[in-house]
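Engineer: got a predicted structure here, sequence first:
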Amino acid sequence: MNPLNHVAIIMDGNGRWGLKYKSSRNEGHKAGLNTVEKIIKESIKQKINFLTLYAFSTENWNRPKKEIDYLFNLLEYFLSQKIDDLHKKDIKLNIIGIKNFSKKLNKLLNFSEQKTSKNTTLQINLALNYGSKFEILDSVKKMKRNNDKINEKNLSKYLQTKNIPDPEILIRTGNTKRLSNFLLWQLAYSEIFFEKKLWPDFNEKDYIRIIKKFKKIKRNFGNI
């Protein structure tokens, strides 16, 4: 049985779900939050220590401004309503990406991180304004600036995921088979599961099925 410590998820398909069922991409993003809460709850049940969620990429700024504004308003609402509950459940919130948002959202993100900083049951890494290519280039620049030897260990030291183990599993919903500039360095040996379901339709049974399948996989890491 393979140990499972860290699950990363590309939550794809919210907009398509919204258009299909509610004639609104924004309604899909709203519905996706329900799935987030279900997966957080199941992650705790499964005793997973790290859950990384791809919420907003550096490329997502190319979306219509109205949709971007709605996404950030939804995030503000979620954090303001749920951060106390997350804290009570001993969940730590950690942001990876560049906090280049409104003063109000930046303040709320910083507050949420500080409030939950000592929690240990589950760490949620929320990838916001995150791009893996930028992260890797930035890490190389920091190595050079500090005159560090360029090697894997030092590069990892300057990543935004430093002190976080690499994911054993990557799940991408939405029937799309690509990584979309997400954790390119960290996913080198992750087991990847592409799901046809759109994110709002993804549920605990789907999650448990993937976990069970992962635990039976023979992981060689280059060996036979």
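Structural biologist: That came in fine, so what should we check first?

Engineer: contacts and neighbour counts: CA atoms only from here.
Structural biologist: Fine.

Engineer: the residue positioned nearest the centre of the chain is in what secondary structure piece?
Structural biologist: The centroid of the chain falls nearest to L53 when counting by C-alpha atoms, centre = their mean (1.6 Å). Using DSSP states H and E, L53 maps to strand 50-57.

Engineer: helix or strand next in line after that strand, which one?
Structural biologist: helix 65-88.

Engineer: buried ones in that next one, by neighbour count?
Structural biologist: Neighbour-count burial for helix 65-88, counted by 16 or more other C-alpha atoms under 10 Å, picks out 67-68, 71, 74-76, 79, 83, 86-87.

Engineer: N26: which of these is nearest?
Structural biologist: E67 (6.7 Å; C-alpha to C-alpha).

Engineer: contacts only, for the closest one.
Structural biologist: Counting by C-alpha atoms under 8 Å, 6 or more residues apart in numbering, E67 touches 25-26.

Engineer: in a strand, Q123, correct?
Structural biologist: Yes - judged by DSSP: H, G, I helix; E, B strand; the rest coil, Q123 forms part of a strand.

Engineer: do a quick rundown of the helices in the protein.
Structural biologist: 14-22, 25-45, 65-88, 103-115, 132-145, 152-157, 204-216 (DSSP state H).

Engineer: give me every residue that touches the residue nearest to the centre of the chain.
Structural biologist: By C-alpha under 8 Å, 6+ apart, the neighbours of L53 are 8-11, 124-127.

Engineer: N163: which of the residues you listed is nearest?
Structural biologist: So of these, ranked by how close each gets to N163 (C-alpha to C-alpha), first place is N125, at 12.0 Å.

Engineer: putting a second one here so we can go through both:
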Amino acid sequence: MIASGSGEGPAPRHVAIIMDGNGRWAKRRHLPRVAGHKAGVDAVRKVTRAARAMGIEALTLYAFSSENWRRPEEEVSDLMGLLRLFIRSDLDELVRENVRLRVIGDYRRFSADIVRLVDDAIARTAANTGAILVIALNYGAHAELVAAAQRLATRAAAGDLDPAAIDAAAIEAELDTADLPPLDLVIRTSGEHRLSNFLLWQAAYAELLFVDTLWPDFDAAALADAVAAFGQRQRRYGGL
């Protein structure tokens, strides 16, 4: 495990970020919301590069929730366009930097061309052995847990699984994040103090950090501050 910048404790292996505040960032500058989302994509690049430089093993970014479909059609379309742009412009860097791309959530609900882009990006980075970049697309923790329960119930009904054998480990093995390091730190930007249906099971013992910085302004220094704050926490997992 890597050492923290503060020298107090180990740094997180797995960090997840709820990237919030793009719209407010644009509004403060009298710009359209899409300008905030574009600035947010730039922040993604800065933070993913910084996370790699810091030795963070896995970085999970909440890019599009299952509830985001409720936003105006034009904004959803803009977000899809930026997703296309990010994959096309940044995939070569991920391949070159030995980053493995993972996607959690039901991204196959997106348009066929986006599904093909995502599938290709996952395939091209599948053999990479460095840091893991996880993008949550059309993700919701409730849906993830329901799907896990349904798969376990199906196996139990078929006689392939003893219901009494279903424990926390069995549930975790069915989650989208099954082969990722345990979640250590969840950061939410923009001053909001909620998880918004994000990694609810995984965050059970994660440290939570809520910062006022709007996502487009969150950068390498902000991530370093977050990791330093994590290093000051004492994680007892219910013990003394």
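Structural biologist: Happy to help now that I have it. Quick caveat: nothing in here was measured; it's all calculated off a predicted structure.

Engineer: what lines up against T125 of structure 2 once you look at structure 1?
Structural biologist: Using TM-score structural alignment as the criterion, T125 of structure 2 maps onto T116 of structure 1.

Engineer: for the closest residue to its match other than its chain neighbours, what are its contacts?
Structural biologist: Once flanking residues are discounted, T116 of structure 1 sits nearest to K92: 4.8 Å by C-alpha to C-alpha, 6 or more residues apart in numbering. Each residue near K92 of structure 1 by C-alpha under 8 Å, 6+ apart is listed here: 86, 113, 116-124.

Engineer: how near is the equivalent of K92 of structure 1 over in structure 2 to A149 of structure 2?
Structural biologist: Using TM-score structural alignment, the equivalent of K92 of structure 1 in structure 2 is R100. R100 of structure 2 sits 28 Å away from A149 of structure 2, going by C-alpha to C-alpha, to the nearest Å.

Engineer: just P10 of structure 2 next, same as before
Structural biologist: Distance from P10 of structure 2 to A149 of structure 2, by C-alpha to C-alpha: 34 Å.

Engineer: please apply the same query to R102 of structure 2.
Structural biologist: 22 Å.

Engineer: quick check on the two: which one has the bigger neighbour count.
Structural biologist: R102 (23 against 17; other C-alpha atoms under 10 Å).

Engineer: that one contacts R124, correct?
Structural biologist: No - in this structure R102 of structure 2 lies outside contact range of R124 using C-alpha atoms under 8 Å: 11.1 Å.

Engineer: on that earlier part again, TSV please, covering the helices of structure 1 and showing distance to E191 of structure 1.
Structural biologist: Listed next are the helices of structure 1 as TSV, based on distance: least, C-alpha to C-alpha, whole Å:
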stretch	distance to E191 of structure 1
helix 14-22	23
helix 25-45	17
helix 65-88	28
helix 103-115	29
helix 132-145	18
helix 152-157	20
helix 204-216	7
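
Engineer: those helices: which one's closest to I164 of structure 1?
Structural biologist: helix 152-157 (9.8 Å).

Engineer: so where in structure 2 does that closest one end up aligned?
Structural biologist: Using TM-score structural alignment, helix 152-157 of structure 1 pairs with 168-173 in structure 2.

Engineer: in that stretch, what's buried?
Structural biologist: Across stretch 168-173 of structure 2, burial judged by 16+ other C-alpha under 10 Å covers 171-172.

Engineer: now that stretch: how far from the chain's centre is it?
Structural biologist: Centre-to-centre, stretch 168-173 of structure 2 and its host chain are 20 Å apart (C-alpha atoms, centre = their mean, to the nearest Å).

Engineer: N26 of structure 1 and E42 of structure 1, how far apart?
Structural biologist: N26 of structure 1 sits 25 Å away from E42 of structure 1 when distances are taken as C-alpha to C-alpha.

Engineer: which position in structure 1 aligns with F64 of structure 2?
Structural biologist: Using TM-score structural alignment, F64 of structure 2 lines up with F56 in structure 1.

Engineer: what's around the closest residue to that match other than its chain neighbours, how many residues?
Structural biologist: Of all residues not flanking F56 of structure 1 in the chain, L128 sits nearest, at 4.7 Å (C-alpha to C-alpha, 6+ apart). Using other C-alpha under 10 Å, L128 of structure 1 has 20 neighbouring residues.

Engineer: touching, L128 of structure 1 and F101? I think so.
Structural biologist: No - with contact defined as C-alpha under 8 Å, L128 of structure 1 does not count as touching F101 (9.6 Å).

Engineer: E191 of structure 1 pairs with which position in structure 2?
Structural biologist: Checking TM-score structural alignment: E191 of structure 1 goes with E207.

Engineer: got a list of what M11 of structure 1 touches?
Structural biologist: Neighbour list for M11 of structure 1: 53-55, 172-174, 199 [criterion: C-alpha under 8 Å, 6+ apart].

Engineer: recalculate using a threshold of 7 Å.
Structural biologist: Counting by C-alpha atoms under 7 Å, 6 or more residues apart in numbering, M11 of structure 1 touches 54, 172-173, 199.

Engineer: so which of those residues is the closest to Q160 of structure 1?
Structural biologist: When the contacts of M11 of structure 1 are compared against Q160 of structure 1 (criterion: C-alpha to C-alpha), the nearest one is Y54, at 13.7 Å.

Engineer: from I217 of structure 1, how far out is that closest one?
Structural biologist: 25 Å.

Engineer: just N151 of structure 1 next, same as before
Structural biologist: 30 Å.

Engineer: okay then, goodbye and thanks.
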